[in-house]
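> Using only what follows, build the 3D model:
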Amino acid sequence: MASQHDTVHELLRLRVNGVNLKIAAVRRTGRLAPVVFLHGLGGTKEDYTDVVLRPAFAGRPVLAFDAPGCGASECADLAAVDIAFLVDTTRAVLDDLGTSRFHLVGHSMGGVAGLLLAHRLPGRVLSFVNIQGNLTPQDCFLSRPAITGHRDFFAAFTDAVRRAPHYANELYAASLPHKVRRGAAHGILASMVELSDHGELMSKFLALPCPRMFLYGEEYAALPYLPGLDAYGVELAEIPHSGHFPMYSNPVAMWRHIAEFHQRVESVHSRDVRSHA
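This next block holds a predicted model:
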C-alpha cells in the first residue's frame, strides 16, 4: 500500500489572470486515473491527504492544493480571489502538472469551483463528487447573512458556524481564521452567493456528461432537492454521524463511498471500451 512517504509536497509558481501565485500542492503518482481534490473555504489540502493511507486508493494518483488565499499558498492580490479565480487557478495547476483526465472531488467552496470546472472541461473530467457544494440559493444560509449587514463579515461568518449545532462546526470554526486570509474570504463568499442565486448551478450539475455523486452528511438528509438529483441519475451518498464536514466527522464512510464510486465508474468505462473493441 502506498504511504504518505510516496507523496511529493511542492510549491508551484504560477501567474493567473495577471496575479502571481505560489500554490502549495501535494501529489502522488500511480497507474490509475488521478483524483483531484478541491477543499472548501477554511479547509486546506490536508483535508484530503489521508487518502494515501486508504487501501482502496492504492495505485491511485492524487492531487490536492491550497487555494489562493488559503493554507500555505500565497497570492499577490487577495482582492482578485473569488470562485471564478479559483476555477482558473485549478485549470492552471492541472495544465502545469500535465493532468489531462481526472476524477474530481470538491467540498463546499471546492464543490462550486469543481462544478464550474467540470462544466468548462467536460472532456477531461471522468467523474465528479460534489461534497455539499452549493446548488441553490437556499444553500447560502450562513454565507448570505455574513456578507450583508455586518461590518466584520468574517467574524460574523465564523460565529454563525460556531453557533450552529452540527457535527464538527466548532472544530471548523476554531481553525477558520488560521486557514483563510480575510482579504480573500469576502470575495469567495460573495461570489458563492452570486453564483448560487444566478449561476444556474443546479442546471449545470444535472447537465454534466460525467457520472456524478452528491455526498452529504446525515444532518442534511432533508435537503429538498435530493429526490430531484436522484431522479436525474445523480448518485446520492449519505454519510452517517456527519454534517457539512464528513472529512472531519466520519472520514471512513466518506472515503469508502468515494472509492466505491470511482471503482464503479471505471468498471462501466472498461465494459464500454470492451464492447466497442
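
> Every contact and neighbour count from this point should use C-alpha atoms.
OK.

> Tell me how many other residues surround residue 149.
10 (other C-alpha atoms under 10 Å).

> residue contacts, it?
By C-alpha atoms under 8 Å, 6 or more residues apart in numbering, the contact list for residue 149 is empty.

> tell me how far stretch 35-42 is from the chain's mean position?
Put simply, stretch 35-42 sits 4 Å off its chain's centre (C-alpha atoms, centre = their mean, to the nearest Å).

> distance between the ends of that stretch?
This stretch, stretch 35-42, spans 21 Å end to end (C-alpha to C-alpha, to the nearest Å).

> Also stretch 146-154?
OK, stretch 146-154 end separation, C-alpha to C-alpha: 7 Å.

> Tell me the gap between it and the middle of its chain.
24 Å.

> And for stretch 90-110?
Offset of stretch 90-110 from its chain centre (C-alpha atoms, centre = their mean): 10 Å.

> Going by neighbour count, list what's buried in stretch 16-35.
Buried residues in stretch 16-35, defined by neighbour count with 16 or more other C-alpha atoms under 10 Å: 16, 21-29, 33-35.

> Check what contacts it and list those residues.
Everything outside stretch 16-35 that qualifies as a contact, by C-alpha under 8 Å, 6+ apart, is 6-15, 45, 49, 59-68, 71-77, 80, 85, 88-89, 92, 101-105.

> Which of the buried residues of stretch 16-35 sits closest to residue 219?
residue 35 (26.7 Å; C-alpha to C-alpha).

> Tell me how far that closest one lies from residue 142.
Distance from residue 35 to residue 142, by C-alpha to C-alpha: 29 Å.

> hey, where'd the strands end up in the stretch 51-200 of the chain?
Secondary structure of the stretch 51-200 of the chain by DSSP state E, counting those that start in this stretch: the strands cover 62-65, 74-75, 102-107, 125-131.

> Another for comparison:
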Amino acid sequence: MSTALIHGTVQVNGTTLAYTQAGPHKVRRRPVVFSHPLFFNRTQWYELMARYAQRGHPVYAYDHRGQGESVRAARKDLSVSTLTEDAAAFIEHFGLQGCHFVGASLGGFVGLWLAALRPDLVSTITAIGSSAEEEYTEYDTLVDHLTAHGTAGVVDPILNIMFSAWTLENNAALTTHWRAVVSSLDERIGDAAHGVITRPRIVEKLQDCPVSVLAIGGDDDHAYPGDISGKNIAKAVGHNGRHVTIEHAGHSAALEQPEVVARHLDEQFALIDGVLADRWDTAAQR
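Below is the predicted model:
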C-alpha cells in the first residue's frame, strides 16, 4: 500500500490550491480529505494521512486560498463561505464525493458548512477545535496587528491560542516546529484571520443535518472551550451529532494527541464504512 506523498496544485473555483495526496491508485476505501486551521498548513496532517493511506483510503490535504502554498487572495475572497466553495470544488474535481472530511478550527468551520450546505459531497464530518457559532472573542486587535506586521511580535500569544499549557510544557519538538511556521507568516495572514473572525453562525443551518458530525474538543482549548467546540455543535446537528473531549489537548488536538484523535476518527469512519480500524488491519494482513 503506497504512503508516498504526492504534491501538486489544482485550479478550482477561480483560485489555485496546493495539495498533497497519498493512498492507493485503485480505491479500496472511502476517501479522506483534511483541512487545516488558521496559522498552520496542510503539512500538519501528514501523520494521519499516512495512517489512513496504509489502510486503503485515498487521502488528500490542501492549503486554503491565501495560506500555505496556495495562491494569495484579497481579503474579500477569504470568507468561510468562499473557502467552503473551494473545498466543494476540490472534492468534485478529484471525484471524492462521499468522503470523510476532517477539519481543524478553520478547516472545521469549512466542514460544518459543507455538512449544512453540501451534504451530497460528504459522508462524515469531523470538526476539531471548531465552532458553529459566530466569533465570541475579541480578536480585532490581533487581526489589525497581523495585517500590518504579520506574526512578528505575537508568536507567543498565537502559540498560547493554538496549544494547551500541557503541550507547551511537555512537547518542545512539536511547538518548536510550529513556532517556526507561525514566525514565517507575513501580512497576508491578517486577511485570512479577518475571514475567520467575521464568519456568520451556522448553528441553525445544521439542524436536521443528514451527515454524521463528530465534534472534538481539547480540555484546554483557549480559543473554543468544550461547550463551543463540542456539545454545542453536536446539539445543533441533533441525532447525527456527537462530541468528545480529549485530555492534554488545546486548540490543536490532532497534533497534540494524534493517536487519541485517530481512534475517534476510526470510530467515526466506521459509522459509514461498516468496519472498525482493527478489523480492517486484520483483514489487510491476510
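
> Go through the strands of the stretch 51-200 of the first structure and name the closest to residue 183 of the first structure.
Minimum separation from residue 183 of the first structure across the strands of the stretch 51-200 of the first structure (C-alpha to C-alpha) falls at strand 74-75, 10.3 Å.

> so how far is the closest one off the chain centroid?
Distance, stretch centre to chain centre, for strand 74-75 of the first structure: 19 Å (C-alpha atoms, centre = their mean).

> So which other helices or strands are in contact with that strand?
Helices and strands touching strand 74-75 of the first structure, by 3 or more C-alpha pairs under 8 Å, 6 or more residues apart in numbering; DSSP states H and E, are strand 19-28.

> Would you tell me what the next helix or strand after the strand it packs on is?
Per DSSP states H and E, the first helix or strand lying C-terminal to strand 19-28 of the first structure is strand 35-38.

> mean per-residue distance, that next one to the second structure?
With mean C-alpha distance after the TM-score superposition for the first structure, strand 35-38 of the first structure departs from the second structure by a mean of 0.8 Å once superposed.

> Onto which residues of the second structure does that strand map?
Alignment note (TM-score structural alignment): strand 35-38 of the first structure is matched to residues 32-35 of the second structure.

> excluding its backbone neighbours, what's nearest residue 144 of the second structure?
Distances taken as C-alpha to C-alpha, 6 or more residues apart in numbering place residue 190 nearest to residue 144 of the second structure, at 6.9 Å, with adjacent residues excluded.

> Now residue 59 of the first structure: closest residue in space that isn't a chain neighbour?
residue 30 (4.7 Å).

> Format the strands of the stretch 51-200 of the first structure as a markdown table; extra columns: distance to residue 152 of the first structure and mean neighbour count.
Shown next, in a markdown table, are the strands of the stretch 51-200 of the first structure (distance: least, C-alpha to C-alpha, whole Å; neighbours: other C-alpha atoms under 10 Å):
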| stretch | distance to residue 152 of the first structure | mean neighbour count |
| --- | --- | --- |
| strand 62-65 | 28 | 25 |
| strand 74-75 | 22 | 22 |
| strand 102-107 | 25 | 24 |
| strand 125-131 | 28 | 25 |
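
> In a markdown table, list these along with distance to residue 154 of the first structure.
Below are these laid out as a markdown table (distance: least, C-alpha to C-alpha, whole Å):
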| stretch | distance to residue 154 of the first structure |
| --- | --- |
| strand 62-65 | 23 |
| strand 74-75 | 19 |
| strand 102-107 | 20 |
| strand 125-131 | 23 |
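
> Helices - which of the contacts of stretch 16-35 of the first structure land there?
Judged by DSSP state H, helices contain the following of the contacts of stretch 16-35 of the first structure: 85, 88, 89, 92.

> For those, which entry has the maximal number of neighbours?
Of all those, residue 89 has the most neighbours under the rule other C-alpha under 10 Å, reaching 21 neighbours.

> Return the residue of the second structure aligned against it.
In the second structure, residue 89 of the first structure lands on residue 86 (TM-score structural alignment).

> Its match and residue 161 of the second structure, how far apart?
26 Å.

> Identify the residues contacting the counterpart of residue 117 of the first structure in the second structure.
When the second structure is aligned by TM-score structural alignment, residue 117 of the first structure is paired with residue 114. Residue 114 of the second structure is in contact with 84, 88, 121, 122, counting by C-alpha under 8 Å, 6+ apart.
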